[in-house]
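Visitor: no FASTA, just this:
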């Protein structure tokens, strides 16, 4: 850090400011993000089934947060680990604050469900209680229970000879207290709800009537227990610790993860959810058996397991969903009759998913698989989905005799089992499968194709900000960059050698790779903006990431703010940085965009001595978020955009539209809370803009024809 940067850092130091005054707690910031997701379920401008979908997403998010983040903090507290978070809170202090907000969020989700149930009922979609139905409908449900549910469930007595059965993570069940005969003691039976059964049963008819499966089990329990009198029942759901710890000395990573996945299903119980009317004896037994901290037992008068509401969103009611949107196929590829290599060889291409089709990525690999001129393919795989055309293309390539290498990341959370299956299938086809580093995740998204051409071997690369997952690519906004630039090809080859053979590159021509030098590169770029500001030159930083938690990076941005660098950040989720605080970050603005598509692309832009946006700016794509795990403990890439067209498309369309958006945006306040920006008349919606304007990969004129309205940005671009 030079003298100018050091001086700016001292001005932003805040003197004796406590950590909580400089940073926002990571976990509380995540809960704030999920409240913004839930707010979309309350957004009256959205169609009803889309609002229901956002409610299910919020509930699913909260489940994962509980299974990973709360479980981790509880483990630290239990073991007496006093490591403090970025804001100075120890694990127990964090848990106390988290629990309060989790309970409030859960209550808000239940209120939202009740509101949506009423509105959906007016539109002919009922999430019904059995007593609300007529006799004919109840008769159908009873018959359905007898024929379709009863064969799937097994009552299990709980007594000294029948120990309490295991309940899997996310498992749901019902405890019944039964009586048979006056002199017989009460009997407790458990019925676990089969994970393969539909959570909601649709009653036949024009009106869409859905009944939760647990309601049927409770209502028709007499068929399960003939001759017994049912004294009480209690519905419950359990969440378990689902994090996987990697043993650094493990000899066989595949075997380790297979064992760890099994262990996760049986992890320590973290949260026990109970129905508010749970039988007292059943509740006492559940509390005893699951041994959950009292503070993490919740009771609700509403519905358990709201994540499953997504099943109802499949109801064929287009009038209650977003208008259909068809991704465009890149015009540049079409102009070359679908020949990806010819189009890329002519000029670099950038496309934005889901506005432009992910099929071009699949086609790039499929063409490589069948092209006799292609000699080798190297590919990173973090998440690929259930039915992956990317995997299929790699298998085809190997079966045609090409040298194919796949770096499969086993540590992709909740995709470990699927990735093990893909790895085995790839190996059977002759693909060289590499699992990367034991203690670093390979999170970079890179394809490298070597093709024999008249001039010699040419390398084609794809760098992505998102995963090679065809389903996610319809929902997540990500950028795909295709290039035949020789320097980028050489660097990509070094990246693969680093992961597959631990050959650490001594230098790279273009790429910055973490954990080797990506963080340092970002620091250098920020420091250059500080130097420009101190020299009286225009200085600015635009960035779009999913999260910012890295304290050193945050401090660097504070130093830049103190020096007068204008900083605008689009951070979808967690943000530990405090924005707009006098004397600390008054030149930093942070917004979060939440909407129909999940913002996922990662971009950095640096003014480089000129006012943003400009042709002189330094623009980069990256697979990394501004988090410690990405910058210090993962293999990531930072890719410079040197091609003028690609540079301008990313800066003057993608970044500018995100910065100008008001209708999907929330503004971060100095206290760490978020407020909605302007909606309706006079607002700007970046999602609508990208759905209705020409593709990024048009033929040059598209950029000007569909330009973002720059006049909304204060000042003028150079």
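Guide: Looks like it came in fine. These figures come from a predicted structure and were not determined experimentally.

Visitor: Going by C-alpha atoms from here, please, whenever you check contacts or count neighbours.
Guide: Noted.

Visitor: What is the neighbour count of residue 187?
Guide: When neighbours are counted by other CA atoms under 10 Å, residue 187 registers 16.

Visitor: isn't it right up against residue 157?
Guide: Yes - Residue 187 lies in contact with residue 157 (CA atoms under 8 Å); the separation is 7.3 Å.

Visitor: what about residue 543, how many neighbours?
Guide: Residue 543 has 22 nearby residues by other CA under 10 Å.

Visitor: check contacts around it.
Guide: Neighbour list for residue 543: 568, 569, 570, 602, 603, 604, 605, 655 [criterion: CA atoms under 8 Å, 6 or more residues apart in numbering].

Visitor: Pull up the gap between it and residue 588, please.
Guide: 11 Å (CA to CA, to the nearest Å).

Visitor: Please compare the first structure with the one that follows:
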């Protein structure tokens, strides 16, 4: 085991994350994807990288500043990691702009959609933009001079700004510098009249800058984008009297974090560049100059103006199980368990589960955890309605959910005002479990109905995140979930759970036990194997256990969307481990843990990835799929994904993910397969309903008085 700790057996986490973002960038390059979807993928790579800088790179920088000298699993100190990933990020940014300038923009132009620049505009377009500038932009623009009496102003996180170098008309010196923040009030992209052409708001501002600096000549202007350290350091220990107030206070502090990255136009002069970088106090290695529009998320704004269904993925609506409509909801779940595979199965029954419970006079209580919800969540409304109808409603809202803190604080306050009992998470832990409990009176008994899931209760992201969820009225699972809520909301320390496993600690130890059982089976010559699907693998101890399983002869199949710190193909250590990664139309988000168990496979779903934070610092749940039919369905889902050869990349011995060579193979795209299967189910359901209606229309009816057919 000690040899398995050697750095040569591990990949740096941040390097692995950048490799994942490269896989997303490959989707932007892939001409087999519809054009507008490729543009979306490119925008996603920007959003992904922005968040990574604001959190992960910022965290490494903090470690470096405080002198933290503990190496990571790959043997790299914080400063060494910063140097490596700053250079790798720069290379990825160059690749992003190659895709933009050489592929996406030319293809859009060929299809009639053009991003214009100020020097390409017609006289009519310039006239239109001058009016727009005078009426919409000039009143809100605030130029800020920088001199001995006016120091460099504070520039907010994730903002687009313009740096200006000026010469006073009666002076020779060109030393005057000013900055102004690009306003967001009019949007990022301006549609030009009577065309499919657009221009970026910053170019409009630059075109008419003279109006802001009368008596001066503008020698140069440049656009730059800044990101700040956005880690939220909440001291949620016993010395913190009110965690809600602490989070709200830290949110305000976070906005003024240290600048962590600057992206600036490539044509910026050294003089202006040096002035800006010095004032922003950002290291040179995290300043990136680019040839093109700053901040590629402008593509999202542009795409909203384009109505071209043929350039997008075909519209898809998930299957809605007729057993799970409101009037049948509880009766159906009482009879058997139901598995939902989103978005191929619509998320609608999950929303209706809470809505139906809110209206049902026999429902006594609703309990639920919320980590991320949509901006106009129907689940929040249903919970509030239930409370106002006198039901006992308890909701744990995790207000420390990264970048959703403000949204969750808002919803927590809203629910409290409606009479919901709100818990704001736990001290020292994030509650990441996805669970809802409905307590219902039925005849002379009380029955618990449960939903457990791998993803958030977010009706918007459920349309493009793949997740799995279970509806059940199983008595033991219901009792376990009730115990979970007693732990989360009160003082309770149950001796054991019947079927659930909970982190901290519980999930880790359970998976260890299952791995050891597979090792024993392999050594005894019995069927053995491990199949897992999750988002990230970065826990060193779990990786070592998987290495041990491979050493013992256990085949290990892993489907991992993002970070993989494990190395494959190491003789006698990881040569039984194979890792696939699927990046496609939908974000792969479900978590599956399956063990061969001597030919009688055990299948579990979970909210947890195999990351240290999930296993040791979060409340997560892992739950079994007991129904044999549903268990086989989960295994079939895994098998279909494992056989994907279109959107799958396979991890190689050198640490690189490569697409499968399909020569001689039929194309197998798992996400398209699941869409087709869902549509087939919907067609079959529609045909059954139509046949039923035809029978009702044409079956003979007997006259009740004569007995004759009518």
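Guide: Now that the structure is in, tell me what you want to look at. Please read all numbers here as calculations on a predicted model, not as lab measurements.

Visitor: re earlier: of the contacts of residue 543 of the first structure, which pair is most distant in space?
Guide: Maximum pairwise distance among the contacts of residue 543 of the first structure (CA to CA): 13.7 Å, between 568 and 602.

Visitor: Between the two, which has more neighbouring residues?
Guide: Ranked by neighbour count (other CA under 10 Å), residue 568 of the first structure and residue 602 place residue 602 first, with 27 against 19.

Visitor: before we move on, the earlier item: can you pull the residues that touch both of residue 543 and residue 588 of the first structure?
Guide: The contact sets of residue 543 of the first structure and residue 588 overlap at 568, 569 (CA under 8 Å, 6+ apart).

Visitor: Turn the contacts of residue 543 of the first structure into TSV, columns for secondary structure.
Guide: Below are those laid out as TSV (DSSP: H, G, I helix; E, B strand; the rest coil):
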residue	secondary structure
568	strand
569	strand
570	strand
602	coil
603	strand
604	strand
605	strand
655	helix
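
Visitor: what's the distance between residue 591 of the second structure and residue 130 of the second structure?
Guide: With CA to CA as the criterion, residue 591 of the second structure and residue 130 of the second structure are 53 Å apart.

Visitor: Check residue 538 of the second structure too.
Guide: Counting by CA to CA, the gap from residue 538 of the second structure to residue 130 of the second structure is 53 Å.

Visitor: swap in residue 324 of the second structure?
Guide: When residue 324 of the second structure is compared with residue 130 of the second structure (using CA to CA), they lie 56 Å apart.

Visitor: Who has more neighbours out of these two?
Guide: Neighbour count, other CA under 10 Å: between residue 324 of the second structure and residue 130, residue 324 has more, with 20 against 17.

Visitor: and residue 74 of the second structure, how many neighbours does it have?
Guide: Residue 74 of the second structure: 17 neighbours (other CA under 10 Å).

Visitor: ok, now residue 441 of the first structure?
Guide: Residue 441 of the first structure: 22 surrounding residues under other CA under 10 Å.

Visitor: residue contacts, it?
Guide: By CA under 8 Å, 6+ apart, the neighbours of residue 441 of the first structure are 409, 411, 412, 633, 634, 635.

Visitor: quick one: contacts for the aligned partner of the first one in the second structure?
Guide: When the second structure is aligned by TM-score structural alignment, the residue opposite residue 409 of the first structure is residue 398. If you count contacts by CA under 8 Å, 6+ apart, residue 398 of the second structure has them with 369, 370, 371, 408, 424, 425, 430, 431, 432.
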